[in-house]
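Chemist: this is a predicted model, with the sequence first.
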Amino acid sequence: MSDPQDEDDGALFRAAIGAVTPLRKVETPAIEKPRPKPRARMAEQDEAQALGEFARLLHSSAPLEAGDVASYRRDNLPPRMFQRLKRGQYSVQDELDLHGANTVQAEQWLRQFLLEAHDHGHGCVRIIHGKGLQADGGVPVLKNLVDRLLRQRNDVLAFHSAPAAQGGTGAVLVLLAQR
């Protein structure tokens, strides 16, 4: 028969260790407040500066009218690619409809849409801004907003009013730079 003490693991452990001396109590340091998350201050400054420039551009140049064609091409884009965009020969990979949005909403939606399109690697997207026939004073607000904002973005290579079958002067096809 075996000794019951041999079966008690705790007793075996204490016998193997021997006498122990407890450690003196160590005071734990006071818990510090967690540091704030780092902010991208330079990016915030750049965004604020771009918004200021955007507001200046929106009011400084002659606005587009309802039937006007919105068109823009960066110098480094080959003219042949721009001609293909004008004819609607690129496959539209995503679309944003701004109908019913106010200018603040439209700007937020447009910025978010372009970020997501860039993240997904889309090359060509369509933005429907409407012709602005119901706009106050006859100036299509969303059309001008889209025109000015797209001109300011580095990821936009070119844009042009869509062909009649794809929305005409109420929409623009946008050619985006690849990542």
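Modeler: Yes, it's here. Numbers count the residues shown, from 1 in each chain.

Chemist: hey, let's count contacts and neighbours off CA atoms from now on
Modeler: OK.

Chemist: in the protein, which spans are helices?
Modeler: 4-7, 9-17, 41-60, 79-86, 103-119, 141-152 (DSSP state H).

Chemist: with mean neighbour count and distance to Leu173 added, can I get those helices in TSV?
Modeler: Conversion of the helices of the chain to TSV gives the following (neighbours: other CA atoms under 10 Å; distance: least, CA to CA, whole Å):
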stretch	mean neighbour count	distance to Leu173
helix 4-7	9	81
helix 9-17	10	77
helix 41-60	12	20
helix 79-86	15	7
helix 103-119	15	12
helix 141-152	21	11
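
Chemist: next up, the contacts around Pro163.
Modeler: For Pro163, the contact set (CA atoms under 8 Å, 6 or more residues apart in numbering) comprises Lys86, Arg87, Gly88, Thr169.

Chemist: relative to Leu150, how far out is the residue lying closest to the first one once chain neighbours are set aside?
Modeler: In space, Lys86 comes closest to His160 once its chain neighbours are excluded; the distance is 5.8 Å by CA to CA, 6 or more residues apart in numbering. Counting by CA to CA, to the nearest Å, the gap between His160 and Leu150 amounts to 11 Å.

Chemist: want to throw the helices of the chain into CSV with distance to Thr28?
Modeler: Shown next, in CSV, are the helices of the chain (distance: least, CA to CA, whole Å):
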stretch, distance to Thr28
helix 4-7, 38
helix 9-17, 28
helix 41-60, 35
helix 79-86, 67
helix 103-119, 46
helix 141-152, 54
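
Chemist: filter the contacts of Pro163 to the buried ones?
Modeler: Lys86, Gly88, Thr169 (16 or more other CA atoms under 10 Å).

Chemist: want to throw those into TSV with distance to Ala43?
Modeler: Below are these laid out as TSV (distance: CA to CA, whole Å):
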residue	distance to Ala43
Lys86	33
Gly88	35
Thr169	34
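
Chemist: one more to weigh against that first structure:
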Amino acid sequence: MRAISLQDLGALRQQLKDRAAQQAAQRAREEAERRRREREAAAFAHAVGPVTRLPDRNLHEGGGRPLPPPEPRQRELDEQAALKASLSDEVDLESLLLTDDGLSFRRPAIGLDVVTRLRKGHWSIQGELDLHGLRRDEARDALAHFIHQSHQHSRRCLRVVHGKGLGSPGREPVLKAKVQRWLAQREEVIAFTQATGPQGGAGALIVLLGSRPRGRVPVA
């Protein structure tokens, strides 16, 4: 075993001295930081004045998990109100309906060939709404929501079943004329026609919506 020389002892003594100096400097920095925070807290308390601590209600802090995304509830309510207010039973639709071999409707910019292809099933049905059993207000709201959501999801061709009125007083289709008026007021709707027999006949309408962005006429 090698004997420790005086030179080695001197180096060790210097290392211990340097370490003690570093520790003292660290403690001095920590003490200075503590005093600084105390001065800032005292200055803040003096500026704010007396405060009363809220009682601990034992609420959960969430455990660090991300919060769920906000839901635009008010915007959805506003949209629903706008949809409901936009549909009227008093619209004069007679001048807009075509009286060919089946009830149909089209916007002025839409050609007759579009109605013909719609009636012949050129576009596949991408969504259906059955209004059987609904009261007028319920049917109106359901139709407005159905058209809006279908357009938002780029669904183009829809079937709306309003019924033939076989169970209504006088065996008259109560909703048929109303649905026609409501559809004609929706700007997303560019054409509709009475369904053929296999599609529901006189108890249903086949509806064509404009594409997104609107204004494009469907092509074959």
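Modeler: Cool, got the structure. Keep in mind it's a predicted model, so treat the numbers as computed, not measured.

Chemist: right, and Ala147 of structure 2 touches Glu188 too?
Modeler: Not quite, residue 147 of structure 2 is Ile, not Ala. Yes: Ile147 of structure 2 lies in contact with Glu188 (CA atoms under 8 Å); the separation is 7.5 Å.

Chemist: between the helices of structure 1, which gets nearest to Leu176 of structure 1?
Modeler: With CA to CA as the measure, helix 103-119 is the member of those nearest Leu176 of structure 1 (7.3 Å).

Chemist: who are the packing partners of the closest one?
Modeler: Counting contacts by 3 or more CA pairs under 8 Å, 6 or more residues apart in numbering; DSSP states H and E, helix 103-119 of structure 1 is packed against strand 94-97, helix 141-152.

Chemist: out of the ones you listed, which gets nearest to Leu77 of structure 1?
Modeler: Closest approach to Leu77 of structure 1 among those is made by helix 141-152 (13.9 Å; CA to CA).

Chemist: that closest one vs structure 2, average distance?
Modeler: Here helix 141-152 of structure 1, set against structure 2 after superposition, deviates by a mean of 1.1 Å using mean CA distance after the TM-score superposition for structure 1.

Chemist: if you skip the residues just before and after it, what's nearest to Leu150 of structure 1?
Modeler: In space, Leu150 of structure 1 is closest to Val156, 6.4 Å off (CA to CA, 6+ apart).

Chemist: my bad, should have said Cys124 of structure 1
Modeler: Leaving aside its sequence neighbours, Cys124 of structure 1 sits nearest to Leu175 (CA to CA, 6+ apart; 4.7 Å).

Chemist: got the contact list for stretch 100-117 of structure 1?
Modeler: The contact list for stretch 100-117 of structure 1, computed with CA under 8 Å, 6+ apart, reads Asp94, Leu96, Leu98, Val125, Val141, Leu142, Leu145, Val146.

Chemist: 7 Å instead?
Modeler: Leu98, Leu142 (CA atoms under 7 Å, 6 or more residues apart in numbering).

Chemist: against structure 2, where does it fall?
Modeler: Mapped onto structure 2 using TM-score structural alignment, stretch 100-117 of structure 1 covers residues 133-150.

Chemist: same thing with stretch 135-149 of structure 1?
Modeler: Counting by TM-score structural alignment, stretch 135-149 of structure 1 pairs with residues 168-182 of structure 2.

Chemist: span of that stretch from start to end?
Modeler: End to end - CA to CA - stretch 168-182 of structure 2 spans 20 Å.

Chemist: chain center to that stretch: distance?
Modeler: Stretch 168-182 of structure 2 sits 32 Å away from the centroid of its parent chain (CA atoms, centre = their mean, to the nearest Å).

Chemist: which residues sit against that stretch?
Modeler: With CA under 7 Å, 6+ apart, stretch 168-182 of structure 2 has contacts from Leu87, Ser88, Asp89, Val91, Leu93, His162, Gly163, Lys164, Gly165, Leu166.

Chemist: hang on, Asp94 of structure 1 packs against Val125?
Modeler: Yes: the pair Asp94 of structure 1 and Val125 qualifies as a contact (CA atoms under 7 Å) at a distance of 5.0 Å.

Chemist: name the residue closest to the centre of structure 1, please.
Modeler: Leu115 (3.2 Å; CA atoms, centre = their mean).

Chemist: would you mind measuring from it to Gly100 of structure 1?
Modeler: 21 Å.
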